[in-house]
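Trainee: Give me a model of this one.
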Amino acid sequence: FVPGRSTKTQLLQHYCDIFETLSEGTRIDTIFLDFAKAFDKVDHDILLQKVAKHKIKGKIGLWLQEFLNSRKYRVVANGEMSDVQDVLSGVPQGTVLAAVLFIIMISDVDENVKSSIVRLFADDTRISRKITSEEDKVLLQKISMLSMIGQTKIS
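Mentor: Now for the predicted structure:
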């Protein structure tokens, strides 16, 4: 979502993180998270709480709530159209606002993994940690498990 940045930028930064850590004589572990169907899985209630946390309230906050919660869809299969259903999760794809809302949704991921290197690129997240203790060894595994329990599935 940042002009001039790409997956190459992410890989080069990862190489630098690894090189720097290894040159200190320390080991490093990394997990790569690709939020599967990230835009489709965003929980509206959690997102709106995070929007409010960013001090987006009042008329704009109400408009965002309506933007997310008043969406509907139908499906056509074998020539038959389904009844209208409410959209219960996700942000509308193809809009600039969808990207902004997704960034708000994942913007606090680093708060949960202090003392780790967190790099975000679109819906891809890389979390690296210097391994200096037994606790460090299991932390990334715990992060992976927590993400499976949460609303956003990881592929």
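
Trainee: make it CA atoms for all contacts and neighbour counts henceforth
Mentor: Noted.

Trainee: Next one: the residue nearest to the spatial centre of the chain from Arg5, what distance?
Mentor: Centroid-nearest residue in the chain: Ile106, 4.0 Å away (criterion: CA atoms, centre = their mean). Distance, Ile106 to Arg5, by CA to CA, to the nearest Å: 18 Å.

Trainee: swap in Gln13?
Mentor: For Gln13, the distance to Arg5 equals 11 Å [CA to CA].

Trainee: do the same with Leu146
Mentor: Noted for Leu146: a distance of 29 Å to Arg5, by CA to CA.

Trainee: can I assume Lys55 sits in a strand?
Mentor: No: judged by DSSP: H, G, I helix; E, B strand; the rest coil, Lys55 forms no part of a strand; its state is coil.

Trainee: Spit out the contact partners of it.
Mentor: Applying CA atoms under 8 Å, 6 or more residues apart in numbering to Lys55 gives no contacts.

Trainee: Following up with a second sequence; could you model it the same way so I can compare the two?
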Amino acid sequence: WQLPCPLDIPILKPGKPPGVVSSYRPISLLPCLGKLIEKIIATRLAWYAQSNNLISHNQVAFKRGQGTLDALLHLDHFISDALSHKNHVSILSLDFLKAFDRIGIHVVLRQLSRWRVGSRIFNFVKSFLSNRKLSVIISNVSSSVLPLDNGTPQGSPLSVIL
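Mentor: A predicted model of the protein is given here:
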């Protein structure tokens, strides 16, 4: 499954200096038909994962109807409960820098295999992530086509569930 090479437009992150490459977030402009198919697959995959309890109930990012407030309320409840029972509380907070850009395709496919998703969805995701290419456009000037070996496209409906 491959549609034409997406165009990536670098968007300046708020408060970041424009002269630094890492100050930009690449947003993939994807064909409408591709986004529609990806949305269908993402919806099915999310339903499958939730129906089979494959994602922790504590996970709130990219889940419909949940967000940072839910995470904070859960944390507050956890801390209050521990303190009321005179227990110690430790918190570890992680931020995976450039997670969308750096995730290995083999890692995603291995997880889907462990989840035992159907072969059609597995093969679609494998094709979706394999042999990817991109072209960057800045000030109406496009770069040459470049290969992408890792990551998922930012702006794709399927990327958040993967």
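
Trainee: ok, back up a step: roughly how far does the residue nearest to the centre of the first structure sit from Arg119 of the first structure?
Mentor: The gap separating Ile106 of the first structure from Arg119 of the first structure is 11 Å, by CA to CA.

Trainee: Equivalent analysis for Gln13 of the first structure, please.
Mentor: Here the criterion is CA to CA. By it, Gln13 of the first structure lies 9 Å from Arg119 of the first structure.

Trainee: Which of the two has more residues huddled nearby?
Mentor: The neighbour count for Gln13 of the first structure versus Arg119, taken as other CA atoms under 10 Å, is higher for Arg119 (16 against 13).

Trainee: What's that one aligned with over in the second structure?
Mentor: In the second structure, no residue is equivalent to Arg119 of the first structure according to TM-score structural alignment.

Trainee: And what about Arg119 of the first structure, helix, strand or coil?
Mentor: Following three-state DSSP, the label given to Arg119 of the first structure is strand.

Trainee: For it, which non-adjacent residue is closest in space?
Mentor: In space, and not counting its chain neighbours, Arg119 of the first structure is closest to Arg126: 5.1 Å by CA to CA, 6 or more residues apart in numbering.

Trainee: list the contacts for that neighbour?
Mentor: Thr30, Ile31, Phe32, Leu33, Ile117, Val118, Arg119, Leu120 are the contacts of Arg126 of the first structure under CA under 8 Å, 6+ apart.

Trainee: go on, Leu83 of the second structure?
Mentor: Taking CA under 8 Å, 6+ apart, one finds Val89 in contact with Leu83 of the second structure.

Trainee: From Asp45 of the first structure, how far off is Gly4 of the first structure?
Mentor: Using CA to CA, Gly4 of the first structure is found at 33 Å from Asp45 of the first structure.

Trainee: Among the two, which residue is more densely surrounded?
Mentor: Using other CA under 10 Å, the more surrounded residue of Gly4 of the first structure and Asp45 is Asp45, with 14 against 6.

Trainee: Give the aligned equivalent of that one in the second structure.
Mentor: Here Asp45 of the first structure is matched to His106 in the second structure, going by TM-score structural alignment.

Trainee: on average, how far is the host helix or strand of its match from the matching bit in the first structure?
Mentor: According to DSSP states H and E, His106 of the second structure maps onto helix 105-115. Helix 105-115 of the second structure differs from its equivalent in the first structure by a mean of 0.8 Å after superposition (mean CA distance after the TM-score superposition for the first structure).

Trainee: what's the mean distance for the helix or strand following that helix versus the first structure?
Mentor: The element immediately downstream of helix 105-115 of the second structure (helix or strand, assigned by DSSP H and E) is helix 119-129. Once fitted to the first structure, helix 119-129 of the second structure is off its aligned match by 1.6 Å on average (mean CA distance after the TM-score superposition for the first structure).

Trainee: equivalent range in the first structure for helix 119-129 of the second structure?
Mentor: So helix 119-129 of the second structure is aligned with residues 58-68, judged by TM-score structural alignment.

Trainee: List the buried residues for that stretch?
Mentor: Residues Leu64, Gln65, Leu68 are the ones in stretch 58-68 of the first structure that count as buried (16 or more other CA atoms under 10 Å).

Trainee: contacting residues around the second one?
Mentor: Going by CA under 8 Å, 6+ apart, Gln65 of the first structure touches Leu48.

Trainee: Quick one: classify the residue lying farthest from the centre of the second structure as helix, strand or coil.
Mentor: Farthest-out residue of the second structure from its mean C-alpha position, per CA atoms, centre = their mean: Lys86, at 38.1 Å. Judged by three-state DSSP, the three-state class of Lys86 of the second structure is coil.
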